[in-house]
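# got a predicted structure plus its sequence, pasted below:
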Amino acid sequence: MIAKLTGQLITKSPTTIILDVQGVGYEIFIPLSTYFALPDLQAALSLNILTHVREDAIQLFGFLTIPEKEAFVMLTGISGVGGKLALSVLSTLSVSDLITAIQTDDTDKLASVPGIGKKSASRMALELKDKVARLNPDSAVPTQATLPDQIQDDAVSALVNLGYRPRDVKDMVTKISRDQPNSLPLDDLIREALKQLSKH
């Protein structure tokens, strides 16, 4: 199984990247937390990899930090939680927020993740309560600085990829950006938009 890959970043989007490793391009699915901290295209990049083998496909999931990978493994160990939904959780909640939500039975926060309802949130909190204690979220990934207009475009793209309607996303991102006296970092903007969108 592939556990780590180091190569050149060829393409990137909020959900996938292509990493060129000695002439072989690997498509890797990523959470937004990893996307926020990706370097520029053509730069060197090393990712922790989880290889997911299915009957019809082999998928690679990549993470900049070990806690993200460990959280992903825990999440996909829950019945009914596949790779896509686990990435959605890690794209909506930081590892620290996920740990806190599970330890405090904050099902409202867990249910704010697209694709997770109250019933699934309760099951997730119950099944992971004894497991999240060993996660160490301290190795946080820094967010790259980006121009305000580009931040809004990236936020819209990321949220649409999570399943929200483009018009709703555009309106919410514009509203949040307009209401803030200073430009929000990309991760803060997306998390605030997710919080507001989950209320509607």
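Now that the structure is in, tell me what you want to look at.
# from here on, contacts and neighbour counts on C-alpha atoms
Fine.
# touching, Ala71 and Val95? I think so.
Yes: with contacts counted by CA atoms under 8 Å, Ala71 reaches Val95, the gap being 7.1 Å.
# mind listing what's buried in the strand or helix carrying Met74?
Per DSSP states H and E: Met74 is located in helix 66-76. The neighbour-count check on helix 66-76 (16 or more other CA atoms under 10 Å) flags Ile66, Pro67, Glu68, Lys69, Glu70, Ala71, Phe72, Met74, Leu75, Thr76 as buried.
# second structure follows, compare the two:
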Amino acid sequence: MIGRIAGTLIEKQAPEILIDVQGVGYELQVPLTCFYELPELNESVALFTHFVVREDAQLLYGFTTKQERALFRLLIKTNGVGPKLALTILSGMTASEFVDCVSRDDVATLVKLPGVGKKTAERLLVEMKDKLKSLMEASQGSEREFVLKSDYAPKPDVNTAEEDAIAALLSLGYKPAQASKSVSAAYQEGVDSETLIKAALKSML
């Protein structure tokens, strides 16, 4: 199993990225909460990974911390939750926000995520409570193990920011009208796509 990848970030189009490792390009899908923290293109990056093998595909998912990966693995063990839905959940909220939802039995927030119906949300709250206790205890004192430039700030791309943001939301399962409306409402002149995606997601929760 591939557990960690370190290399050069050469492509990123949420939620997919491409990392070059000594001439070999690895395609990964990452939650948007992790995508926001990626460095600029051609910078070094290291991510913890989870490898999924299906009959029709081999998929690699990337995470900035072991705890995020652990939460992803717990999510896909829940009945009715596959890798795509788990990625959507972790894109719509951070790991700590998800834990907070579970601790408060907050069904209302979870069902706002695409693909999460009331039954799935209720099942998540029941099945994840005990599992999350050990996860959060293990996460205390942990540090993110990936490379970031301390002065990194994404460069605005006004021409494509809205298109990129809408495409990212569609890939996560949001409906076209919903994605377009939320992105348009969150758009501000000069904003970069990562910031726009984050703002659009927050507006829907």
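Now that the structure is in, tell me what you want to look at. Just so it is clear, the model here is predicted, and its values are computed rather than measured.
# from the buried residues of helix 66-76 of structure 1, pick the one nearest Leu45 of structure 1.
Using CA to CA, Ile66 comes nearest to Leu45 of structure 1 of the buried residues of helix 66-76 of structure 1, at 15.0 Å.
# quick check: the nearest residue to Asp187 of structure 1 once chain neighbours are set aside vs Ala140 of structure 1, distance?
Spatial nearest neighbour of Asp187 of structure 1, excluding adjacent residues (CA to CA, 6 or more residues apart in numbering): Phe36 at 6.7 Å. Per CA to CA, to the nearest Å, Phe36 of structure 1 is found 11 Å from Ala140 of structure 1.
# more neighbours, these two?
Neighbours were counted for Phe36 of structure 1 and for Ala140 using other CA atoms under 10 Å; Phe36 has more, 18 against 15.
# can I assume the more buried one is in contact with Gln144?
Yes: assessed by CA under 8 Å, Phe36 of structure 1 is found in contact with Gln144 at 6.5 Å.
# adding distance to Val89 of structure 1, write the buried residues of helix 66-76 of structure 1 out as a markdown table.
Below are these laid out as a markdown table (distance: CA to CA, whole Å):
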| residue | distance to Val89 of structure 1 |
| --- | --- |
| Ile66 | 16 |
| Pro67 | 14 |
| Glu68 | 11 |
| Lys69 | 12 |
| Glu70 | 13 |
| Ala71 | 10 |
| Phe72 | 9 |
| Met74 | 12 |
| Leu75 | 9 |
| Thr76 | 11 |
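# burial count for Leu19 of structure 1?
Leu19 of structure 1: 27 surrounding residues under other CA under 10 Å.
# what's the average distance of the helix or strand encompassing Leu87 of structure 1 to structure 2?
For Leu87 of structure 1, the element it lies in under DSSP H and E is helix 83-92. Taken over the aligned residues, the distance from helix 83-92 of structure 1 to structure 2 averages 0.4 Å (mean CA distance after the TM-score superposition for structure 1).
# helices or strands next to that helix in the packing?
When contacts are defined as 3 or more CA pairs under 8 Å, 6 or more residues apart in numbering; DSSP states H and E, helix 83-92 of structure 1 sits against helix 32-35, helix 66-76.
# one more pass at 7 Å, please.
With contacts taken as 3 or more CA pairs under 7 Å, 6 or more residues apart in numbering; DSSP states H and E, helix 83-92 of structure 1 sits against helix 66-76.
# residues touching the aligned partner of Leu162 of structure 1 in structure 2, list them.
For Leu162 of structure 1, the aligned residue in structure 2 is Leu172 (criterion: TM-score structural alignment). By CA atoms under 7 Å, 6 or more residues apart in numbering, the contact set of Leu172 of structure 2 is Thr88.
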